[in-house]
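Engineer: Sequence unavailable; structure follows:
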């Protein structure tokens, strides 16, 4: 039975490098969002098919049936390929800077969508972080172009946050995080292709999780480690360690703080959503702030570094 005690998505990661929870916590939060995704009725069948594949690539992990990183990446790429080629959502024109031929635009679009899915997953775990950020992204998307399906997903995430923040009674799980990343990324690509926003708006709006995943890959490569190797050196984990002795619930405060710190950049992205040069300024400014804050926290954690 899918909801047995063993298979119902309990996370107990206190002994993992990135672990900071001492209680077994269900990872079924993404299942509810997945059901909203299926019955919402507002997605193209290509995105629905892609979403199912991407969700399953993480949901198997939530069911304690983990896939190897290679198999998981293959499924995510396949799901993204379905969503991009069948919907279609192939980004070719990165105005005003460059454009890509279709032979390059298709794999690059798949790469971007897989990257966004993993970016949301990498920040999941702290109460309110992935859910709060996804709620803000979906809220801005609905603000730009009201859509009943986006509204349904937004309400689904809000329902999840009631249980996730601040006490952390439930997590998104890998399946839910991957799905939210895919849906947000695909909707941003659709808006850009229809000329509603600049193609750079998506990167600016989701600059925090994207920066986190790219910086983590680069950091691990420089340290001669596998890019998929988990660790406790993300910005959010360093902030959590810095707050542990100062607040009664540092987990929730970490998630809340990072979401709040991201809001000015997200609102600036919305304000300049049709101005690529200003969007690049927002991106560059965020990356500079991120790296400075990361260096500060890293030195505080390890003064000898």
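Structural biologist: Yes, it's here. Keep in mind it's a predicted model, so treat the numbers as computed, not measured.

Engineer: make it CA atoms for all contacts and neighbour counts henceforth
Structural biologist: Will do.

Engineer: hang on, isn't residue 230 packed against residue 17?
Structural biologist: Yes: taking contacts as Cα atoms under 8 Å, residue 230 lies within contact range of residue 17: 6.4 Å.

Engineer: Neighbour count: the two, which is higher?
Structural biologist: residue 230 (16 against 12; other Cα atoms under 10 Å).

Engineer: where's that one, which helix or strand?
Structural biologist: Assigned by DSSP states H and E, residue 230 belongs to no helix or strand.

Engineer: quick one: it and residue 173, what's the gap?
Structural biologist: Using Cα to Cα, to the nearest Å, residue 230 is found at 16 Å from residue 173.

Engineer: which residues of the stretch 101-250 of the chain fall in strands?
Structural biologist: With DSSP state E, counting those that start in this stretch as the criterion, the stretch 101-250 of the chain has no strands.

Engineer: Helices of that one, start to end?
Structural biologist: 102-122, 129-144, 148-164, 173-193, 201-205, 207-222, 235-243, 250-271 (DSSP state H, counting those that start in this stretch).

Engineer: okay, those in TSV with mean neighbour count and distance to residue 13 next?
Structural biologist: Listed next are those as TSV, based on neighbours: other Cα atoms under 10 Å; distance: least, Cα to Cα, whole Å:
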stretch	mean neighbour count	distance to residue 13
helix 102-122	21	15
helix 129-144	21	18
helix 148-164	20	17
helix 173-193	25	13
helix 201-205	25	30
helix 207-222	18	20
helix 235-243	20	14
helix 250-271	19	14
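
Engineer: The structure to be compared is supplied as follows:
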């Protein structure tokens, strides 16, 4: 694991150095994100920071794969990541239609699921028990990667937010891998967490650069892959991954459902996410993102503690308590927003 820590530090330094260079207007990779009425930022800001994260992974991951023995299907994740990153960079440059992006996303996800074998036969649900997925298992895995890939992109709308989720989320995945003795999984996740942490040095409010689609889509892709990988190899049950990334999963999913039920065009840009409502109510980016970090750390810590317990009743109670916490938080944001004249419709 010492080797993984060394490579993680290399990844952190590389991501910071490269992302910082990308803030230079003279860089040929300098792509500006111009604010509009749906943005939370006010000044044109480069959105190519994800290239720094990917470059860090390109440096550290091959060394990790070479010095360790990759498990089944690891190569599929690497190739799928390249596909997701490539189409996302083109999207940052030229704003591609979903008809162009979707087939590539599907190909990347399908490669991981069918060629890499990243799916599992039984879904464990706290308080319910084991649910056999049967022939639906690969479809469930495809939907997982597809949704994580998209929701991460939806949630990359505030300084320090997606990078923070990457640092906390993959950091906890690394902890689970280390605790369960799956060192390749742990080291791989730790390198990703470190790359996100290095990027945060220039993305924390006030951000000098954004992650962009070239960063958010690959990070969502990797989050989905690692959730499936951990469940497949017995590092943790799938619901643990849901809890770890729940600050993103619930905000994006519930916001999409509300907009669908309200008859809105869900593919259009908006400011209806809960974190966006907080900023529109007057919270600073820094205050909002620090509150989100506290939530990320809290749910990750709860997930680890619940996983340590063999008491199914305690796990179910913890799962229900987290659901209750999120309901309270969402209602509180909605009520506070109404008092300040901030509509959830964006």
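Structural biologist: Yep, it's here. Because the structure is predicted, anything quoted here is derived from the model rather than measured.

Engineer: Any chance you could compute the TM-score here?
Structural biologist: After superposition, the two chains reach a TM-score of 0.88 (TM-score structural alignment, normalised by the length of the first structure), with 295 aligned residues with a Cα RMSD of 2.4 Å.

Engineer: hang on, the earlier thing: with distance to residue 55 of the first structure added, can I get the helices of the stretch 101-250 of the first structure in JSON lines?
Structural biologist: Converted to JSON lines, those look like this (distance: least, Cα to Cα, whole Å):
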{"stretch": "helix 102-122", "distance to residue 55 of the first structure": "10"}
{"stretch": "helix 129-144", "distance to residue 55 of the first structure": "16"}
{"stretch": "helix 148-164", "distance to residue 55 of the first structure": "15"}
{"stretch": "helix 173-193", "distance to residue 55 of the first structure": "4"}
{"stretch": "helix 201-205", "distance to residue 55 of the first structure": "21"}
{"stretch": "helix 207-222", "distance to residue 55 of the first structure": "18"}
{"stretch": "helix 235-243", "distance to residue 55 of the first structure": "24"}
{"stretch": "helix 250-271", "distance to residue 55 of the first structure": "23"}
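
Engineer: With respect to residue 34 of the first structure, which of these lies nearest?
Structural biologist: Smallest distance to residue 34 of the first structure across the helices of the stretch 101-250 of the first structure (Cα to Cα): 6.9 Å, for helix 173-193.

Engineer: hmm, back to that, which one of the helices of the stretch 101-250 of the first structure lies closest to residue 293 of the first structure?
Structural biologist: Distance to residue 293 of the first structure, taken as Cα to Cα, is lowest for helix 235-243 among those, at 8.1 Å.

Engineer: In the second structure, which residues correspond to that closest one?
Structural biologist: Here helix 235-243 of the first structure aligns to the second structure at residues 274-282, judged by TM-score structural alignment.

Engineer: now what about that stretch, what contacts it?
Structural biologist: 40, 157-158, 251, 255, 271, 285, 288, 330, 333, 337, 340, 342-344, 346 (Cα atoms under 8 Å, 6 or more residues apart in numbering).

Engineer: Please apply the same query to stretch 148-162 of the first structure.
Structural biologist: Contacts for stretch 148-162 of the first structure (Cα under 8 Å, 6+ apart): 29, 32-33, 36-37, 40-43, 128, 131-132, 134-135, 138-139, 141-142, 170, 172.

Engineer: repeat that with 7 Å
Structural biologist: Under the criterion Cα atoms under 7 Å, 6 or more residues apart in numbering, residues 29, 33, 36-37, 40-42, 128, 131, 135, 138-139, 142 lie in contact with stretch 148-162 of the first structure.
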